[in-house]
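Peer 1: just coords:
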């Protein structure tokens, strides 16, 4: 039996024509939506969600293209844009009865959350990002040999065909590389959880690649348009980030501050999968944000 978030109920919710998301919900109170990262599913929030559910309605979807959610073919390069995926999240919350909500995302989910905050500022009341930079800044800071850490970004940015074929040929090795190398505490990813992530990723290779490909194309265009227009994240924003800014030679907090004037930025010492490695720290950050 696949692992679940204790006390949560899973359901399917239609969010767009031909697209339904699998979502786990629990608790009661003001709504908080939690978006997972790569190569994971909503299960990554199992510790954080269970805590927040004591006094919040917690909504944990699988993003389109991931986990148990639908995986439509990318026919126009926009099917997996963060704009499209953010619209999914807003539609999901509305279908569950919430016109406004707080939003937190990790990794890919954080990119969706950022886009939701820019596109739907009247809907997203608070925003938290775990261990990413906004898309435009991410590409800007990767250069030289230090960019090798992001080799997968460049691989999956290539035209359709080769990336999918290469990853399919060694899927568990590819996705397992990130699960193993991005964590400082292997016990944070128990065997059953790791197996669930690998299975979900094997079944979603075309859509995962399409998600990343969008981040090298249409997502950059959307960020550039917002930068030119002076659009900002005007809600309270909290960011937790590893200190990879120092390693790559940039000031992460300054990068974030250019997008989010009401910013709280903290560097943490755990690995990338911080909701699983340091859930108490993530919970405290989210509770402090929601209390603001």
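Peer 2: Structure received. Nothing here was measured: the structure is a model prediction, and the numbers come from that model. Numbering: from 1, shown residues only.
Peer 1: switch to C-alpha atoms for all contacts and neighbour counts from now on
Peer 2: OK.
Peer 1: any idea which helix or strand carries residue 68?
Peer 2: Using DSSP states H and E, residue 68 falls within no helix or strand.
Peer 1: thinking it is in contact with residue 19, fair?
Peer 2: No. Using Cα atoms under 8 Å, residue 68 makes no contact with residue 19, being 11.4 Å away.
Peer 1: Tell me which of those two has more neighbours.
Peer 2: residue 68 (21 against 16; other Cα atoms under 10 Å).
Peer 1: excluding its backbone neighbours, what's nearest that one?
Peer 2: Among residues not flanking residue 68 along the chain, residue 22 sits closest, at 5.4 Å (Cα to Cα, 6 or more residues apart in numbering).
Peer 1: roughly how far is the host helix or strand of that neighbour from the heart of the chain?
Peer 2: Residue 22 belongs to strand 19-26 when assigned by DSSP H and E. Centre-to-centre, strand 19-26 and its host chain are 15 Å apart (Cα atoms, centre = their mean, to the nearest Å).
Peer 1: Not counting its own residues, what contacts the next helix-or-strand element following it?
Peer 2: Following strand 19-26 in sequence order, the next helix or strand is strand 30-35 (DSSP H and E). Residues outside strand 30-35 that contact it (Cα atoms under 8 Å, 6 or more residues apart in numbering): 42, 45, 55-63, 93, 98, 100-106, 109-110, 112-113.
Peer 1: chain center to strand 30-35, what's the gap?
Peer 2: 13 Å.
Peer 1: cool, and stretch 122-131?
Peer 2: The answer for stretch 122-131 is 11 Å, by Cα atoms, centre = their mean.
Peer 1: on that earlier part again, give me the common contacts of residue 68 and residue 19.
Peer 2: Counting by Cα under 8 Å, 6+ apart, nothing touches both residue 68 and residue 19.
Peer 1: how about the helices in the chain?
Peer 2: 46-52, 82-95, 108-119, 135-141, 151-156, 162-169, 171-181, 191-202, 205-215, 218-229, 244-248, 252-257, 274-277, 279-291 (DSSP state H).
Peer 1: Who are the packing partners of the third one?
Peer 2: Taking 3 or more Cα pairs under 8 Å, 6 or more residues apart in numbering; DSSP states H and E as contact, the helices and strands that helix 108-119 lies on are strand 30-35, helix 82-95, strand 101-106, strand 124-130.
Peer 1: another one to put next to it:
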């Protein structure tokens, strides 16, 4: 019931997007299509504080990524391509097409923003406007890793260890993983609705969830980097308007220069920090709406 309460006004759907893979998604609202994509170790309900406002302006599609939430959790493969951002982006494209949306805008956080980056690179004709929250490009972050970043983003290096070590440790106490990872950020656990925390814990404890999450990260440390290097070598860029936002109290702000990094990959980029940490949609929903909503409506310069 927690998810239904948090996502009031939207209806649950289950959509086939790949051989044997179905995504769970919340759908509702009115207006042009807007895809909202969550990050780690969370689910689609991260957007619950934005949904009432956004649903007045957009038809919202709010999925759980493959491997997360109530979506399917296929087994990983040898090169982790089953959880590459290319495969996960194709999931989202097919989800939107199945729901009748050939073109749409995207608002995405964390892991979901990495999938959205690949979606915009591979299927730019489908993406009208793009908002990425609290990330720099994956390749840039790995290439610029230093001790400060490695200590703060320790999970990047834990989750990519060979199966089943990280899976076994997460499965032993999924609630502790959620609590310690999310609570260890700048704002602690105070910003989160207890019902949302319960939902994140419920979903991470589902069979296959820890494996899917680890495979997402293993892909980003391997095949996803290959794809980003190919983009760089071929001079591929994103042409749609791009807004990048990050928390001024977070690690991305401290360790990287996100606006400059995205300007290397896109033609039309603007961005700024917001007064919060990593979990922008839950820590500073109004500040996010104040900047992202005019952009998504095409009103910002």
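Peer 2: Perfect, I can see it now. On a predicted model such as this, the values are computed, not experimentally measured, just so you know.
Peer 1: what's near enough to touch the residue nearest to residue 68 of structure 1?
Peer 2: 10-13, 61-62, 67-69.
Peer 1: wait, which of the residues you listed is closest to residue 172 of structure 1?
Peer 2: Residue 172 of structure 1 lies nearest to residue 67 out of those, by Cα to Cα, at 15.3 Å.
Peer 1: Quick one: map that closest one onto structure 2.
Peer 2: Under the alignment by TM-score structural alignment, residue 67 of structure 1 pairs with residue 69 in structure 2.
Peer 1: Residue 289 of structure 1 now?
Peer 2: Looks like residue 289 of structure 1 aligns to residue 295 there (TM-score structural alignment).
Peer 1: my guess is the match of residue 67 of structure 1 meets residue 41, correct?
Peer 2: No. Using Cα under 8 Å, residue 69 of structure 2 is not in contact with residue 41; the gap is 9.3 Å.
Peer 1: Pull the number of nearby residues for the equivalent of residue 273 of structure 1 over in structure 2.
Peer 2: Alignment note: residue 273 of structure 1 maps to residue 279 in structure 2; criterion TM-score structural alignment. Applying other Cα under 10 Å, we find 24 residues neighbouring residue 279 of structure 2.
Peer 1: before we move on, back to that, okay, the contacts of residue 22 of structure 1 in CSV with distance to residue 122 of structure 1 next?
Peer 2: Listed next are these as CSV, based on distance: Cα to Cα, whole Å:
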residue, distance to residue 122 of structure 1
10, 28
11, 27
12, 26
13, 22
61, 21
62, 23
67, 29
68, 29
69, 26
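Peer 1: Counting neighbours, which of those end up buried?
Peer 2: Buried members of the contacts of residue 22 of structure 1, counted by 16 or more other Cα atoms under 10 Å: 12-13, 61-62, 67-69.
Peer 1: nearest to residue 261 of structure 1, of the residues you listed?
Peer 2: The closest of those, once distances to residue 261 of structure 1 are taken by Cα to Cα, is residue 61, at 28.2 Å.
Peer 1: Excluding sequence neighbours, find me the nearest residue to the closest one.
Peer 2: Nearest one to residue 61 of structure 1, counting by Cα to Cα, 6+ apart, is residue 23 at 3.9 Å.
Peer 1: counterpart of the one you found in structure 2?
Peer 2: Taking TM-score structural alignment, residue 23 of structure 1 has residue 25 as its aligned residue in structure 2.
Peer 1: Thought residue 65 was touching that match, still the case?
Peer 2: No. Using Cα under 8 Å, residue 25 of structure 2 is not in contact with residue 65; the gap is 9.0 Å.
Peer 1: what about the two, which has more around it?
Peer 2: When neighbours are counted by other Cα under 10 Å, residue 25 of structure 2 and residue 65 differ, and residue 65 comes out ahead with 32 against 23.
Peer 1: Contacts only, for that one.
Peer 2: Counted by Cα under 8 Å, 6+ apart, residue 65 of structure 2 has contacts 23, 37-38, 43, 71, 88, 112.
Peer 1: how does it look with 7 Å?
Peer 2: 23, 71 (Cα atoms under 7 Å, 6 or more residues apart in numbering).
Peer 1: do the same with the one 5 residues further on
Peer 2: The neighbourhood of residue 70 of structure 2, defined by Cα under 7 Å, 6+ apart, consists of 24, 64, 203.
Peer 1: Looking at these, which is nearest residue 144 of structure 2?
Peer 2: Ranked by distance to residue 144 of structure 2 (Cα to Cα), the contacts of residue 70 of structure 2 are led by residue 64 at 29.5 Å.
Peer 1: so that closest one makes contact with residue 22?
Peer 2: No. Counting by Cα atoms under 7 Å, residue 64 of structure 2 does not reach residue 22; the two are 9.9 Å apart.
Peer 1: anything in contact with each of those two?
Peer 2: Common neighbours of residue 64 of structure 2 and residue 22 (criterion: Cα under 7 Å, 6+ apart): residue 71.
Peer 1: Could you give the number of residues near residue 57 of structure 1?
Peer 2: 19.
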